[in-house]
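Trainee: Sequence first, predicted model second:
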Amino acid sequence: MQMQVVGLTTPQEVYVASKDRKFRINELLVLEDLYQGNLIGEVVESNSYNRFIPLSIGSSIHDADVLESLKHLGYSISEDEINIAKVKLITEASFPVVTGSSVRLPAFDEVRGHLLKGVREDGLLLGEIKNTEETAATMEDDLKGLCEMFSGGKLYKTKNVPFFLDLRSFQQYPHIGVFGGSGSGKSFGLRVIMEEIMKHGFPALMLDPHYEMEFSESQESSEEKRDFKDNFRKFQIGEHIGVEFLNLSRGDLLALLSAVSPLTEAMSSAIESLHLRGDTYLSFSNRLELLSEALEMGRLRIEQALKQDMEPMEREKHVKMRQLLEEYQNIPLPSVQGIAWRLRRLHNSGLFSHDIKPVKEAMMQGKLAVIQGPIWLLQVFSTYLLSNIYRKRRDYKDGELKGEASGDYFPPFIIATDEAHNFAPKGRDAATKGIITEIAQEGRKYGVFLILATQRPTLLDETVTAQLNTKIIFRTVRASDIGTISEETDIKAEEARRLPYLPSGDAFVSSPLFGRTVAIRVRFPHTRSPHTQNPLDEIQLHRENSEDKLLEAIKPHLPIYAASFARAVEEINRQAGANYEVRTLKAALDTLVENGKLTRKASPLGDIYQMADIY
């Protein structure tokens, strides 16, 4: 299998030709330069030609230097099939590569440093490096077949070099961005990352607006059964966790209320005055309601009311209103009403019914804590939660650096979220934006790291995007998003052009750890999302279950005569807990007839419905 360097070369890139072998994008080759020794290059463009297609058309690869070089090396331009690859050197050469140099496939040990980083035991096994089968054949046996892959409707053991993301490198290159459009495999990629983090027992927090980060159900088709039930805990805001109002500082309360809807300056000022140390939800909300009523009544009407005869409790209320009016007379009524509305919305969501203690306990145990809720409530709650646990970790590390013994240990942790552009949007404020930006910029020194996934990297805050050292990029179609990715990564122009056409599950990984963009395919997850059922299957299953349930309910009443439909409906509804009418029951029975479960016979008194013979 002869492969040679052809055409005009530079210290950065060359063209390689072969009669026998077709080149694959992203595969590594060894260029045997007589003067510089062996050089490693990556295929970034691949073409194949034969005598039926003129070489003078198409890409810039077909220049006169390449053609002339091919002729001198013995290629028959008019007869041979010629395969040509554009190869970029991973490390720039000292001077241009010699034309005619031999090219071969590398053994694994020759490119180990370009494919594997760190120690396998400290790595997150995300999948395989594409187009490395030949190189993988020379690996050690303990690196072969480490994960399952899914492609073309088939599940198989990988034959490529495994791709590990070194967990220890987070200290030097923190934070991961996961970008990709709908159906690109982004959510599966995020699931795989979280599974790997759980394998290492690294404390993590996952904000899950889609209610899909469930890790208790294994993939039925997988041979690698992994049980993560003991590695994660799932919490729903307002049902399992919340905010203990008594422990809220004024800053926390301001952040929570502004997360519901932005606060005016007058509202912020009012909260500063109205919120007192030791306030419970009840005491604070009562103060707001009384002050609102007092401002509506006005001093004169309150004084007039106090001169009248009234119940002791009512008098006490009016006295309290007069006191509040004297103390807070400069606070405008709309501000008090705005604060009260925001507070009621938080209370109605169940936010003040619980605390965050279960989340902290799960993280202290090295588990993944999955926080679920609607996006607006996640924004509200995570503002408080992230600030609280980050402050706890930061205080511990600062105390340790100052030599102050502290018993309040809190471990390093990872924060992950989908729809990250909602939590740190570009060009507008969001309640969580401040804390996420702070962690993005300073979290590394405290051992706090981010994994942010989004379909729209263009909408993610630029300061945050710039801090995402490792970016995993799935299929992306929008030109604006591709432009953002090109600016923020070392992705090459050829790879950027391929982004709209990447198969689901394929991705480019741009990381300073590798010094280049690596093409990978994400492994098959060990667990499955609760949302994987096809909507068509769901409809069919629901229809079948409904029919079976109806059949069981009407069996005691068969045969059903048209004349006795009204009585049959009444009995079926009472016994089966259904809510049929004569019209809807007849339609349902006709459907059962069409499906062969009942028969319908005409009679002088109307139709008669009976059980089909097969039943």
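Mentor: Nice, thanks for sending it over. These numbers come from a predicted model, not from an experiment.
Trainee: use CA for all of it now, contacts and neighbours both
Mentor: Fine.
Trainee: Helices along the stretch 501-615 of the chain, start to end?
Mentor: Under the criterion DSSP state H, counting those that start in this stretch, helices of the stretch 501-615 of the chain are mapped to 535-554, 565-576, 582-594.
Trainee: Spatially nearest residue to Lys234 (excluding sequence neighbours)?
Mentor: Distances taken as Cα to Cα, 6 or more residues apart in numbering place Val370 nearest to Lys234, at 4.7 Å, with adjacent residues excluded.
Trainee: got JSON lines for the helices of the stretch 501-615 of the chain, with mean neighbour count and distance to Ser480 too?
Mentor: Converted to JSON lines, the helices of the stretch 501-615 of the chain look like this (neighbours: other Cα atoms under 10 Å; distance: least, Cα to Cα, whole Å):
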{"stretch": "helix 535-554", "mean neighbour count": "13", "distance to Ser480": "31"}
{"stretch": "helix 565-576", "mean neighbour count": "15", "distance to Ser480": "56"}
{"stretch": "helix 582-594", "mean neighbour count": "16", "distance to Ser480": "51"}
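Trainee: here comes the other one, which I'd like you to weigh against the first:
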Amino acid sequence: MGIMRIGYVVATATPFEFIATLDPERPVSLYDYVAVDHVEYDATNGEYINVRLLGQIVKLFRDPYSAKRDLPLYSVMKEVSDNILEVQIAKVKVLGYIYNGELRQPKHPPRIGTPVYLAENEEIAELFKIDGGLCVGRLASRDLEICLDLNGVKRHVAVIAATGSGKTWFSVVFIEELLKKGAKIVVVDPHGEYVPIKDSIYKLGPYSATVVKLSKHHVGDLMYKIGVLDSDPDALANAAGVPPGAKKIRYAIYLAWSYAKKVKKTTGKALGLSFLRQVLHTALRGETALNKLFQQYKVEGDFPMEDLKQLAKKDRHSIFSALMYLKKLQRLGVFSSKSTPLSKILADITIVNLAGVNEEVQDYVVSHIVNRIFQARVRHVRSLKGLKIPWPVVLVVEEAHRFAPPKTLRKTKSYEALSRVASEGRKFGVYLVIVSQRPSKVDPDVISQCQSQVIMRIVNPKDQEAVRESSELLAQEFLENLPGLDVGEAVVLGPLTRLPVVIRLRDRVLEYGGADIDLAKVWRIDKTADVLQLWRRIYNTPPSPSVILSASRLKILHKRRERNRIEVLLLDGDREVSVVIEDGRPICSVCGVGKPCPHVYKALEEAVEII
């Protein structure tokens, strides 16, 4: 039946796998697909049927037939290498057979001696046929497009790869495909790598993109603000950098926060860090000042007013320290009197640019945003009062190990929010895509909830073990081959695909900023503009084209700096020329002082960064 016979079934034939000997001259590669003619019993009709059993090569090696396992010495091989009998052995994982449009698993093993054929593209395409799928790339072994099942996203996805293997590349391609299907996406971006998507979104289509930032010095459309009284005092202390053991400082913040909460309840005013600082500053001035403040805002009960008075008497140092921490926190600009409305930040894709703030603030912001999105979806599904999000949301969390580490390692605020989405998000239409280069440092409970996995090159044994423990579908052969994947290749398994598949990513359309720095390019930066500016400053006129051209022919032999003196030694033909630059004034050993010559221009190219 096959168009190319490549070998025969020779050993260990079971309904799940078999060993085949392949023609050493045939072009067969790891992960390629093969087929054998097979007979199965159809219980429905009570008859035997001829089927085409498909399999995937998961292990491939060559051996000298005559030597078996007692491999010959080099000297022997040298004499007989042209005549030695070579065998090519493949371990084939049985995938099943297509019958009446369904993929079925065989109940009988293929017979020993059955011919093995290279599977045809049409047969493979039928295996992975998905209508309206997410077309992220092609088979690693064939030029055949592979599309992933959109509904697989509902079971959450983990993207796992070593640094530089292409995990952000996959994430961007995945985002492109989701946007084409009308998805709403929120990306948690610790380093601002996804921010360039905003300026390149037009290449993909008429989609809206919003970049939310935490630092005013970084790129973004608007600042994300968290209402101080929407948070809890412990989280405020963590974000401000208060040490966990500084209980008295934390207590002072707690009292100021509690009083602000009561004042808000009484007056209806939105209060922020400025009010908390005012309370603590008043406490430093003593009980009389506090009484005047309490009279201004009359609230019920004695707490926390009496506690503030006692603290003001006994521990002014803790109050002063708490005041300094809150001042530092206010300077960040993240905490305010009111939280930024979700309606302002949500677009087709929202990128939360976390760059520019410490990990504690990042942790709290992620927790805050994820909880708000989850609660808005719960309200929509259950028809409850309050802000609702009417469409499902995909949360892409880059560097997930920062936000959801194992509970035994450290505790984060965002872990609680992400863990809840992982366990309950499917019911309410909040789907998780976690991205990490260190799966061993992601909480096992979170990663195990991601039933679909995209696994790229992984070298670290601990990370390989974490992947194996979190995935029931990853065969040992795939695990062993993970270090050998090329950049942009990935094993995809779980609900995203009918069968585990090795793909090669397609080119992306959107831009991202996560690529490695090209050192050769960076260190070869054109300094012409800086040299021209320096030349004008020295000579009050631009250099002539002939000077620039002549300077390009000169070679640098040596340069040396001593305090404010820079000496550059040049080679002009066979002649050595010295240019000394001292206090910004160049002196050429050939052309003299103050003369605009090619030697000075060349020396300025070398010295411009220092000057």
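Mentor: All right, it came through fine. Owing to the predicted nature of the structure, the values given are computational and were not obtained by experimental measurement.
Trainee: any idea how far the residue nearest to Lys234 of the first structure is from Ala416 of the first structure?
Mentor: For Val370 of the first structure, the distance to Ala416 of the first structure (Cα to Cα, to the nearest Å) stands at 9 Å.
Trainee: what is in contact with those two at once?
Mentor: Among the neighbours of Val370 of the first structure, those also in contact with Ala416 (Cα atoms under 8 Å, 6 or more residues apart in numbering) are 205-207.
Trainee: most neighbours, which of the residues you listed?
Mentor: Counting neighbours by other Cα atoms under 10 Å, Leu205 comes out on top of those with 25 neighbours.
Trainee: What lines up with that residue in the second structure?
Mentor: When the second structure is aligned by TM-score structural alignment, the residue opposite Leu205 of the first structure is Val186.
Trainee: Just confirm its match is within a strand.
Mentor: Yes - using DSSP: H, G, I helix; E, B strand; the rest coil, the assignment for Val186 of the second structure is a strand.
Trainee: now it: how far from Tyr364 of the second structure?
Mentor: 16 Å.
Trainee: Tyr446 of the first structure is nearest to which of the helices of the stretch 501-615 of the first structure?
Mentor: Tyr446 of the first structure sits nearest to helix 535-554 of all the helices of the stretch 501-615 of the first structure, at 44.4 Å, using Cα to Cα.
Trainee: Point out the other helices and strands that the closest one packs with.
Mentor: Packed against helix 535-554 of the first structure by the contact rule (3 or more Cα pairs under 8 Å, 6 or more residues apart in numbering; DSSP states H and E) you find helix 565-576.
Trainee: Report the contact partners of the aligned partner of Thr465 of the first structure in the second structure.
Mentor: If you follow Thr465 of the first structure across to the second structure using TM-score structural alignment, you land on Ile447. Going by Cα under 8 Å, 6+ apart, Ile447 of the second structure touches 158, 439, 470.
Trainee: what stretch of the second structure does the strand or helix carrying Phe164 of the first structure fall on?
Mentor: Counting by DSSP states H and E, the element that carries Phe164 of the first structure is strand 161-166. Across the second structure, the stretch matching strand 161-166 of the first structure (TM-score structural alignment) is residues 144-149.
Trainee: who's in contact with that stretch?
Mentor: Under Cα under 8 Å, 6+ apart, the answer for stretch 144-149 of the second structure is 121, 125, 128-130, 132-139, 495-497, 503.
Trainee: Check stretch 64-72 of the first structure too.
Mentor: Outside stretch 64-72 of the first structure, the residues touching it (Cα under 8 Å, 6+ apart) are 6-8, 15, 17, 76-77.
Trainee: Which of these are buried? Put it as a PyMOL command.
Mentor: In PyMOL syntax, the buried subset of the contacts of stretch 64-72 of the first structure is picked out as below (16 or more other Cα atoms under 10 Å):
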select buried, resi 6+7+8+15+17+77
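Trainee: Which of the contacts of stretch 64-72 of the first structure sits closest to Lys555 of the first structure?
Mentor: Nearest to Lys555 of the first structure among the contacts of stretch 64-72 of the first structure is Ala17, at 76.1 Å by Cα to Cα.
Trainee: Next, the contact list for that closest one, please.
Mentor: 3-6, 70, 82-85.
Trainee: So what does it match up with in the second structure?
Mentor: Going residue by residue (TM-score structural alignment), Ala17 of the first structure aligns to Thr21.
Trainee: Is that match in a helix, a strand, or coil?
Mentor: strand.
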